[in-house]
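A.B. asks: sequence unavailable; structure follows:
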């Protein structure tokens, strides 16, 4: 992994974790609910989404204070809510997440549902319960609502359920993944641009990077279900039979080829963003090292 990203993670992941470990309990008053909410949020994870927001701010040269850090962490609450609900018996009925029992296995389906129900509005609370100006608060809230809602992540989840057992076209699969996985990753970058006060007309190339990064992330996740191990990825593998995934649609070799091209497209957009915004994008480029092609293992 590139040194710049390693150093960035070493600096910011402990700070992200501290926010997530200490701030949730301040806004809850039911003991078991608090335990269920914090259980999933603090069960591990790469913290990729808040890291992307912070990396955008860092690349823009902004000083990251507690307000910006906590606002960036709001996305991790939304992401965790989506995982808790995705694992429920009524959805994927998974028993393991990040190497630990899923929330409903630990607390029961009812309390797990409420844990997700609590995390979702708390994410919005963290975007506005601060000293950011009202325009920034409103733009962040609208952007996250769109990314997480029925034209974003929830739409992707609905497609995932509705079309399981059927074979989508490549365009249909891209739409599903763009919403289910890509929408929150795109928002992570968008949030950095909003917090960094970059005007909408200057955001295009960096948002294209975010979209391509999100696409690559899902392709890679699909590949890992085929070639990875439970120890490596923290959840059962070979779970995607009958689902709409890139290996199931294209085969493994073509999926690797699409991953390689998508990462190249992300890097191209990032190079353009560097010119458009006159910034050093090398830190953001290092994030693409997450995706290992088959000859890089």
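C.D. replies: Perfect, thanks for sending it. Just so it is clear, the structure is predicted and the values come from calculations on it, not from any experiment. Numbering: from 1, shown residues only.

A.B. asks: going forward, measure contacts between C-alpha atoms and count neighbours the same way
C.D. replies: OK.

A.B. asks: find the residue closest to residue 156 in space, skipping its chain neighbours.
C.D. replies: Among residues not flanking residue 156 along the chain, residue 180 sits closest, at 4.0 Å (C-alpha to C-alpha, 6 or more residues apart in numbering).

A.B. asks: surely the one you found touches residue 151?
C.D. replies: No: the pair residue 180 and residue 151 does not pass the contact test of C-alpha atoms under 8 Å, sitting 9.9 Å apart.

A.B. asks: more neighbours, those two?
C.D. replies: Comparing residue 180 with residue 151 by other C-alpha atoms under 10 Å, the one with more neighbours is residue 180, at 26 against 14.

A.B. asks: and the more buried one, which of the three is it?
C.D. replies: Per DSSP: H, G, I helix; E, B strand; the rest coil, the local secondary structure of residue 180 is helix.

A.B. asks: and it, what does it touch?
C.D. replies: When contacts are counted by C-alpha atoms under 8 Å, 6 or more residues apart in numbering, residue 180 touches 152, 153, 154, 155, 156, 157.

A.B. asks: and if you look at residue 262?
C.D. replies: Contacts here follow C-alpha under 8 Å, 6+ apart; on that basis residue 262 touches 212, 213, 215, 216.

A.B. asks: show me which of the residues you listed are buried.
C.D. replies: Buried residues within those, counting neighbours by 16 or more other C-alpha atoms under 10 Å: 212, 213, 215, 216.

A.B. asks: name the nearest residue to the first one, sequence neighbours excluded.
C.D. replies: Spatial nearest neighbour of residue 212, excluding adjacent residues (C-alpha to C-alpha, 6+ apart): residue 266 at 5.0 Å.

A.B. asks: put this next to the previous one:
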């Protein structure tokens, strides 16, 4: 675990969301998927960019990174619901609707989503910076990003999409939140020029991430993946459209593009991102 990961994990565990009431399990459910772990990929992107551009702002960036992890976790909880993927396992644990019930899972997801924006509003950053971050996360995690991606994914299940439509789906459902995480690191540091370059880099990174997830679903079992797999048979996945070999080839092409993109960043930013991305750029090679 690297330095930024350790800092973030400690911050998360010290600031778990609380809900004091006489409800028998809601607070435990609220925290369960957070303490279960996860890759922390999106918050680490925020912190890596901030640390490279303005390291003195790293502590101020922690609640922002945490907010993005809350938003991401809410999306996973809802994605696992019976009405969506009906998954049994997430982060190596039973999904919330399996441990408790659907009502609890829906409300926990709702709570993490709204609490994310409370954390952003309360972050120790200038007001105009916080407004920009709220706008970015609400847009990319909302109707112009993750939500329309999910809507397309569900509506067109069992209906084959063309490759450009499939890319649109996954750019919105997955890539935009990853791209926003990189861009938000630059917003924290008031680095507007690099923010756009990081966002574009993040779209390619998000597409790679999705292709790799599709390959994991096809090639790994639940235990190794830590989540329900073999769940994409009727979905519009890169594996279903391109086959295993075609998806692998697309992943390799994106890795090459991302490696070129990394070289365009200054040394500290490039090195910080490499520390995270080296764990992910080639993970499809090991399936």
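C.D. replies: It's in. Keep in mind the model is a prediction, meaning the values are calculated, not measured.

A.B. asks: next one: the residue nearest to residue 156 of the first structure from residue 245 of the first structure, what distance?
C.D. replies: Distance of residue 180 of the first structure to residue 245 of the first structure, computed by C-alpha to C-alpha, to the nearest Å: 12 Å.

A.B. asks: cool, and residue 111 of the first structure?
C.D. replies: As judged by C-alpha to C-alpha, residue 111 of the first structure and residue 245 of the first structure stand 31 Å apart.

A.B. asks: who has more neighbours, those two?
C.D. replies: residue 245 (25 against 18).

A.B. asks: measure the more buried one to residue 167 of the first structure for me?
C.D. replies: 9 Å.

A.B. asks: same question, residue 192 of the first structure
C.D. replies: 36 Å.

A.B. asks: between those two, which one's more packed in?
C.D. replies: More crowded of residue 192 of the first structure and residue 167, by other C-alpha under 10 Å: residue 192, with 27 against 15.

A.B. asks: aligned counterpart of the more buried one in the second structure, please.
C.D. replies: Matched to the second structure by TM-score structural alignment, residue 192 of the first structure sits across from residue 185.

A.B. asks: and the next element down the chain from the lengthiest helix in the second structure?
C.D. replies: Assignment by DSSP state H gives helix 192-219 as the longest helix of the second structure. Later in the chain than helix 192-219 of the second structure, the nearest helix or strand by DSSP states H and E is helix 222-225.

A.B. asks: in helices, which of the contacts of residue 180 of the first structure appear?
C.D. replies: 153, 154, 155, 156, 157.

A.B. asks: and which of those residues is nearest to residue 22 of the first structure?
C.D. replies: Nearest to residue 22 of the first structure, judged by C-alpha to C-alpha, of those is residue 153 at 27.1 Å.

A.B. asks: what's the spacing between the counterpart of the closest one in the second structure and residue 287 of the second structure?
C.D. replies: Using TM-score structural alignment as the criterion, residue 153 of the first structure maps onto residue 146 of the second structure. Separation of residue 146 of the second structure from residue 287 of the second structure (C-alpha to C-alpha): 27 Å.

A.B. asks: quick one, which of these two is more surrounded?
C.D. replies: Between residue 146 of the second structure and residue 287, counted using other C-alpha under 10 Å, the more crowded position is residue 146 (24 against 11).

A.B. asks: quick one: the residue nearest to that one when sequence neighbours are not counted from residue 217 of the second structure, how far?
C.D. replies: Nearest residue to residue 146 of the second structure in three dimensions, chain neighbours excluded: residue 173, at 4.0 Å (C-alpha to C-alpha, 6+ apart). Distance, residue 173 of the second structure to residue 217 of the second structure, using C-alpha to C-alpha: 17 Å.

A.B. asks: helices of the stretch 51-200 of the first structure, start to end?
C.D. replies: Counting by DSSP state H, counting those that start in this stretch, one finds helices in the stretch 51-200 of the first structure at the ranges 66-86, 103-107, 109-128, 134-148, 153-162, 170-177, 183-195.

A.B. asks: the fifth one vs the second structure, average offset?
C.D. replies: After superposition onto the second structure, helix 153-162 of the first structure sits on average 0.6 Å from its aligned residues (mean C-alpha distance after the TM-score superposition for the first structure).

A.B. asks: pick the most buried one from the helices of the stretch 51-200 of the first structure.
C.D. replies: Each of the helices of the stretch 51-200 of the first structure was scored by mean neighbour count; the highest is helix 183-195, a mean of 26, by mean count of other C-alpha atoms under 10 Å.

A.B. asks: pull the distance from that helix to the chain's centre.
C.D. replies: How far helix 183-195 of the first structure lies from its chain's middle: 10 Å, per C-alpha atoms, centre = their mean, to the nearest Å.

A.B. asks: contacts for it?
C.D. replies: 49-50, 52-57, 68, 72, 75, 79, 136, 139-140, 143-144, 147-148, 152-153, 203, 206-207, 210-211, 213-214.

A.B. asks: what's the angle from that helix to helix 153-162?
C.D. replies: Relative orientation of helix 183-195 of the first structure versus helix 153-162 (axes from the mean of the first three to the mean of the last three C-alpha atoms, to 10 degrees): 170 degrees.

A.B. asks: next, the angle from helix 183-195 of the first structure to helix 66-86.
C.D. replies: Calculated by the same axes, to 10 degrees, helix 183-195 of the first structure forms an angle of 170 degrees with helix 66-86.

A.B. asks: distance from helix 183-195 of the first structure to the second structure after superposition?
C.D. replies: Relative to the second structure, helix 183-195 of the first structure is 0.8 Å off (mean C-alpha distance after the TM-score superposition for the first structure).

A.B. asks: and for the corresponding residue of the second structure for residue 129 of the first structure, the neighbour number?
C.D. replies: Aligned counterpart of residue 129 of the first structure in the second structure: residue 122 (TM-score structural alignment). Residue 122 of the second structure has 13 neighbouring residues, counting by other C-alpha under 10 Å.

A.B. asks: how about residue 94 of the first structure?
C.D. replies: Using other C-alpha under 10 Å, residue 94 of the first structure has 19 other residues around it.

A.B. asks: give the equivalent position in the second structure for it.
C.D. replies: By TM-score structural alignment, residue 94 of the first structure lines up with residue 87 in the second structure.

A.B. asks: find the nearest non-adjacent residue to its match, please.
C.D. replies: Among residues not flanking residue 87 of the second structure along the chain, residue 80 sits closest, at 4.8 Å (C-alpha to C-alpha, 6+ apart).
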